[in-house]
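[1] Next one to model:
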Amino acid sequence: MLTQRCNSYYLREEDGLYTSSSLIPLIYSGLLEQSPWQQLLVTLREVMASDVAAITLRTGSQHLSPMIIWDREQPLTQNQISQAQADHARLLGDDPLNQLLRQSGDIFILEEVIERDALEASDFYQCLMKPYGIEHQIGMCFAEPSGWVCTIGLMRGGERSAFNSTDKEILLELLPHLEKSLAVLARLKHSEVECSVFEQALDKLGLGVILLDRHAEVVDCNEVAKNMLRKHESLTILNNRLFSQRDKEALDKSIQEAIAASDSHPAIPYIQPVRLSAGFEELGLLIRSIDTALYQSDKSPKVIVYLSNPMRDNVLSTQLIRCLFGLTDTEAHVVMLLCNGFTLSEVALKLDVAENTARVYSKRIFAKLGVGRQVELVRMVLGSVALLA
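    Take a look at the predicted model:
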């Protein structure tokens, strides 16, 4: 049996259940959209002959507001959207369906959970349903193991019929796909946070990172690397490739060798340092192959290029040094200056004290930290987590 819901979408009955070839692919492709499942909601609203379709996403944290993605047949003005969002946040606890949608697979029709007279007397109906012409609702909950929970809702105006058991069956058929898709979304967002944390650590250490594919084209580049490239004429990105006018042959050779090492079966580790000179400033490069055995494509990263500037100042936090090593504010300031390459006489000038006073501070610091020379002090501090502050 075929049931037509709109001009171009059909639901067919198979073994007593309804399926939709139009909806399931959109559940998974929706993970790549800026607002997840936006196109799914458009299609689902049309297939289910509804006026509004919405997904409310909660990440499991009580401190974060839920993310609401929706589609309406009749778009709202920005003022209406703002008012609806404010009213929804205020009256969420009074939503008859929301109170019951707690576990994955919970599904209810509005008329099943509240009498019509009680509904029309509620603030939820008066503020969030009636003003927007909503009379009928159906809602379903889907979740994933790490704690992310979504509710999907469909709404119809009074000129349409109420939702029924057939509509429930359609949503329940989508349930396993929605659960899997939500689990993938949670994992993707978790990975994005991890990548952001690692990238921030590299930024703090002053390491530039550039990823190249098998064609030696730039796949990605962190902010530190971009800043270094802006300041150093010895290296630049030209036509989406790393280019060095003075050392082009050596740079290209190292990159091609790294690509070949990554393409080997099994992959061969390749590490090659390259130093580019630009006046009084030097830029250090470390070219390294990436083992991509489980991820092979023309655009997959094959080579990682680390950039560092040996001449840059190490930016340290005085407060962090004080806490890490049990120093006074002045002693921590002296340590910071010494680690940034200042001599004792220059430290004295910075602190506006006699050089002998600066020497007394340094001896006191050496005693507290158990070191005997400035080089040992610098090694200790730069080997700690102070650089990550």
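[2] When you work out contacts or count neighbours from here on, use the C-alpha atoms and nothing else.
    OK.
[3] ok, how many other residues are close to the residue lying closest to residue 329 once chain neighbours are set aside?
    In this structure, residue 329 finds its nearest non-sequential neighbour in residue 322, 6.3 Å apart by C-alpha to C-alpha, 6 or more residues apart in numbering. Residue 322 has 18 neighbours, counted by other C-alpha atoms under 10 Å.
[4] Hmm, residue 335 and residue 322 touching each other?
    No - with contacts counted by C-alpha atoms under 8 Å, residue 322 stays clear of residue 335, the gap being 9.1 Å.
[5] picking up where we left off before, can you verify the residue nearest to residue 329 is assigned to a helix?
    Yes - according to DSSP: H, G, I helix; E, B strand; the rest coil, the state of residue 322 is that of a helix.
[6] which stretches of the stretch 1-150 of the chain form helices?
    Listed in chain order, the helices found in the stretch 1-150 of the chain under DSSP state H, counting those that start in this stretch are 24-29, 38-47, 78-91, 110-113, 116-121, 123-124.
[7] Same list, those helices, but as CSV with mean neighbour count and distance to residue 376 please.
    Written out in CSV, the entries for the helices of the stretch 1-150 of the chain read as follows (neighbours: other C-alpha atoms under 10 Å; distance: least, C-alpha to C-alpha, whole Å):
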stretch, mean neighbour count, distance to residue 376
helix 24-29, 17, 55
helix 38-47, 21, 58
helix 78-91, 13, 58
helix 110-113, 16, 72
helix 116-121, 12, 75
helix 123-124, 17, 68
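[8] Also this sequence, please, to line up against the first:
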Amino acid sequence: MAKKSEMKAEGRLDSERVVSEAVSQDFSASGRSLSFEQMSELIGAIYQGPLESVPWGGMLGLLRRHLRANWATLILRRASVERPALLIRDVGRGPEVDRSPYNHYEVFSMDPFVGLPPDRVVTIDEMIDTDKWMQGEFYKSFIQPINIRFILGADIVADDGANCRLRITRAPTEQNFSDWDKALCQALLPVMSENSVVRRLLDDRS
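    Sure, this is the predicted structure:
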């Protein structure tokens, strides 16, 4: 039994190694790259995410640091009238479940950065009029107070329709996300959208 478990673990590690190599090659084509070890760590954190006490907290922390962001958030469940949203975040003090007012439907439904092209990384500046956004009630009441201006996002959709939202943010004093930043996240999306990863996590929290 122990030998079988060891073989299964070795097989999983081999699979992660193959994926890491493929993702690293795709990402290197963007003209800049993380090291193979850094990319392997990210891929491993994605596969390990559903087993963590704070799901995908390790991955969020790594993305926040690599992208020089102040927030990295995964929206596992959208808010509805019946129940609040479920968000996991890393803001520099370790992963945690977000319990802010944003989770409630009245606030959550005000967010204009929704309906993104499936499985494609975009910035909020590409999707909406951000000058108008920054003058509005939602930004001034809920986004500006937590020192956010720039947002990078992706709506991750699994083969069977399960979905979650990835959001990475920077402060007004920082620069907007670059093509390199987008390429890193884009390279990771195929791994994150695997049914075995997304569905396993969402089933436990639906």
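[9] Quick one: closest of the helices of the stretch 1-150 of structure 1 to residue 351 of structure 1.
    When the helices of the stretch 1-150 of structure 1 are ranked by distance to residue 351 of structure 1, counting by C-alpha to C-alpha, first place goes to helix 78-91 at 54.5 Å.
[10] distance of the residue nearest to residue 329 of structure 1 from residue 185 of structure 1?
    Plainly put, residue 322 of structure 1 is 42 Å away from residue 185 of structure 1 if you go by C-alpha to C-alpha, to the nearest Å.
[11] got it, and residue 97 of structure 1?
    Between residue 97 of structure 1 and residue 185 of structure 1 the distance is 25 Å, computed by C-alpha to C-alpha.
[12] higher neighbour count, these two?
    With other C-alpha under 10 Å as the criterion, residue 97 of structure 1 and residue 185 differ in neighbour count, and residue 97 comes out ahead with 24 against 19.
[13] what about the strands in structure 2?
    Using DSSP state E, the strands of structure 2 run over residues 71-77, 86-90, 95-97, 122-123, 150-157, 163-170.
[14] Residue 200 of structure 2 - nearest residue in space that isn't next to it in sequence?
    The spatial neighbour of residue 200 of structure 2 that comes closest, neighbours along the chain excluded (C-alpha to C-alpha, 6+ apart), is residue 50 at 7.0 Å.
[15] what's near enough to touch the equivalent of the one you found over in structure 1?
    In structure 1, the position corresponding to residue 50 of structure 2 is occupied by residue 31, as judged by TM-score structural alignment. With C-alpha atoms under 8 Å, 6 or more residues apart in numbering as the criterion, the residues that contact residue 31 of structure 1 are 37, 181, 185.
[16] Hmm, residue 102 and residue 143 of structure 1 touching each other?
    No - Residue 143 of structure 1 is not in contact with residue 102 according to C-alpha under 8 Å; the separation is 9.2 Å.
[17] quick one, which of those two is more surrounded?
    residue 143 (25 against 17).
[18] Check which residues of stretch 52-72 of structure 1 are buried.
    52, 53, 54, 55, 57, 58, 59, 66, 68, 69, 70, 71 (16 or more other C-alpha atoms under 10 Å).
[19] Closest one of those to residue 116 of structure 1?
    Using C-alpha to C-alpha, those come closest to residue 116 of structure 1 at residue 52, 20.3 Å.
[20] Aligned counterpart of the closest one in structure 2, please.
    When the structures are aligned by TM-score structural alignment, the residue of structure 2 matched to residue 52 of structure 1 is residue 71.
[21] Report the contact partners of that match.
    The neighbourhood of residue 71 of structure 2, defined by C-alpha under 8 Å, 6+ apart, consists of 64, 89, 90, 91, 92, 167, 168, 169, 170.
[22] Skipping its backbone neighbours, what lies nearest the residue most central in space within structure 2 in space?
    Here the mean C-alpha position of structure 2 is nearest to the C-alpha of residue 166 (C-alpha atoms, centre = their mean), at a distance of 3.2 Å. Leaving aside its chain neighbours, residue 166 of structure 2 sits nearest to residue 74 (4.7 Å; criterion: C-alpha to C-alpha, 6+ apart).
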